[in-house]
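**Q** Give me coordinates for this.
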Amino acid sequence: MLYATRAEAGRELASSLGHLRADHPLVLGLPRGGVPVALEVARALDADLDVLVVRKLGLPWQPELAMGAIGEGGVRVFNDDVIAQSGVSRRALSSVEETERRELDRRVRMLRGDRPPIPMTDRVVVIVDDGMATGATAVVACLVARAQGAARVVVAMPVSSEEAMTRVRAEADEVVCPLVPRWLGGVGGAYRDFHQLTDHEVQGALKT
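**A** Purely as a prediction, here's the structure:
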């Protein structure tokens, strides 16, 4: 299977999510690439659409290993095991969090403007991206959604590695993915058009 565009991938993904329509879910696109996918899913499910801006708090010397995550509204989630085992200091943790909070706030202002986020409390939320290679971002998104009161967290992706599926299943209530190849060299390999989205394109999708 090869998707022509992210929009086509979103329509294909939506065909596997019909069972969620009755829940009137909140579809959350992870910027940037997940937003056009999420737009098609929201259209098909007649669901609310919003963006979920999250930032992983990586160890200073190993950024891919998350010691926590932050989201909008001051949400903070920490991985106590990683913090304890790594021996990272409170000062270093605070420094990483401050840096990532500035970047998160910048992205929120750019993408959302003055529009407040749609509340997740007691909602079924569907977290959507254009694909998962490691699953790290999706895991962070799950943690933030739960911290914001989501009743059920579904992760929906057009393509994923087997490794990412295993990782995300441990955090989400349900994971839906039509394409899980035995070997995934990169998410972009599943698309004919995988151009780098501009902020303008993402903003336009959110206003549709």
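
**Q** use CA for all of it now, contacts and neighbours both
**A** Will do.

**Q** ok, now which ones touch the nearest residue to residue 2 once chain neighbours are set aside?
**A** Nearest residue to residue 2 in three dimensions, chain neighbours excluded: residue 190, at 5.1 Å (Cα to Cα, 6 or more residues apart in numbering). Contacts here follow Cα atoms under 8 Å, 6 or more residues apart in numbering; on that basis residue 190 touches 1-3, 159.

**Q** Next one: residue 190 from residue 70, what distance?
**A** Distance of residue 190 to residue 70, computed by Cα to Cα, to the nearest Å: 29 Å.

**Q** any idea what residue 28 is structurally, helix, strand or coil?
**A** strand (DSSP: H, G, I helix; E, B strand; the rest coil).

**Q** so what's it up against?
**A** By Cα under 8 Å, 6+ apart, the neighbours of residue 28 are 35, 38, 49-52, 125-128.

**Q** Looking at these, which are in helices?
**A** 35, 38 (DSSP state H).

**Q** between the contacts of residue 28, which is nearest residue 118?
**A** residue 50 (6.8 Å; Cα to Cα).

**Q** I'd like the structure of this one too, to check against the first:
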Amino acid sequence: MSWNRSVRGDLRQSESVRLPYTDRAEAGRVLAERLAPMGLEGAAVLALPRGGVPVGYEIARRLGSRLDVLVTRKIGYPPQPELGVGAIAEGGAPVFDAGLLQRLGLREQDLAATVAAERAELGRRVEVYRRGRPLPELAGRPVIVVDDGLATGGTARAAVRALRERGPSRLVLAVPVGAAETVGGLDAEVDDLVVPAAPWEFRAVGQWYRDFEQLTDDDVIAWLDRAARTRETG
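**A** Next up, the predicted model:
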């Protein structure tokens, strides 16, 4: 199933994409072709590090846009940190999964120490990736948020809510693949949602890529530097 708000009707009849993607670069090129006709040239392209950055590079190159990052952090359940109960994005308030908190018997205030620790790590990554540069001015211009996939969608939801506060003229979420239920749940959060593949049977983002290597901070910096050089040379 493919999801694009500009193509309503029967989404199962939309142009399909062959899975798995070879790597994040191929996924980015597929997304870029979907975004190119939407009148978004020159938009701010904000990738969620780490995995969203190679995807965002291809989109920024195709649209002639500057690539930057929007840093997010998962808020984990303290006894089981890999279980995300919420997320936080730079400049935004924590966004929690209310239903999951209720099932776990937790209140938001119970996670204050975890949120503080994630804010600190978020700040560290902002400094490492952006090296003192602020986010670009976003008010009154289109913004494209990019990641390499959507599983639960927690970090993407935190990201778009934080960005909405900055007043973009058009807020677009673009990911190569996402769990169908998650994609549907994010539809109301953005102005445009572009997801070329939204399978119902979804275990993890990595299952939809042949090459899904884990990226480091140095990898993120290298992709951002490469994007800057590409834009300078045209």
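
**Q** Could I get the TM-score for this pair?
**A** After superposition, the two chains reach a TM-score (TM-score structural alignment, normalised by the length of structure 1) of 0.85; 204 aligned residues with a Cα RMSD of 2.6 Å.

**Q** Could you rank the contacts of residue 28 of structure 1 by neighbour count and give me the top one?
**A** Highest neighbour count within the contacts of residue 28 of structure 1, by other Cα atoms under 10 Å: residue 38, with 35 neighbours.

**Q** which one in structure 2 is aligned with that residue?
**A** Using TM-score structural alignment, the equivalent of residue 38 of structure 1 in structure 2 is residue 56.

**Q** okay, which residue is most central for structure 1?
**A** Centroid-nearest residue in structure 1: residue 30, 4.1 Å away (criterion: Cα atoms, centre = their mean).

**Q** how close does that one get to residue 107 of structure 1?
**A** Taken as Cα to Cα, the span from residue 30 of structure 1 to residue 107 of structure 1 is 11 Å.

**Q** what's the overlap in contacts for these two?
**A** residue 53.

**Q** Just give me the mean distance for the longest helix seen in structure 2 relative to structure 1.
**A** Ranked by residue count and defined by DSSP H, the top helix of structure 2 is helix 112-130. Here the mean offset of helix 112-130 of structure 2 against structure 1 after fitting is 1.5 Å, by mean Cα distance after the TM-score superposition for structure 1.

**Q** can you list contacts of that helix?
**A** So helix 112-130 of structure 2 is in contact with 69, 71-76, 78, 88-90, 94, 217, 220-221, going by Cα under 8 Å, 6+ apart.

**Q** picking up where we left off before, looking at structure 2, which of the contacts of residue 190 of structure 1 hold up?
**A** With both residues aligned by TM-score structural alignment, their matches' Cα atoms under 8 Å, the contacts of these that structure 2 also has are 2-3, 159.

**Q** Just the buried residues from those, in PyMOL please.
**A** Buried members of these, defined by 16 or more other Cα atoms under 10 Å, are picked up in PyMOL with:
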select buried, resi 3+159
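
**Q** Please produce a markdown table containing the kept ones among the contacts of residue 190 of structure 1, extended by distance to residue 179 of structure 1 and secondary structure.
**A** Formatted as a markdown table, those follow (distance: Cα to Cα, whole Å; DSSP: H, G, I helix; E, B strand; the rest coil):
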| residue | distance to residue 179 of structure 1 | secondary structure |
| --- | --- | --- |
| 2 | 9 | coil |
| 3 | 10 | strand |
| 159 | 5 | strand |
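
**Q** Out of the kept ones among the contacts of residue 190 of structure 1, flag the one nearest to residue 25 of structure 1.
**A** Nearest to residue 25 of structure 1 among those, with distances taken as Cα to Cα, is residue 159, at 21.1 Å.
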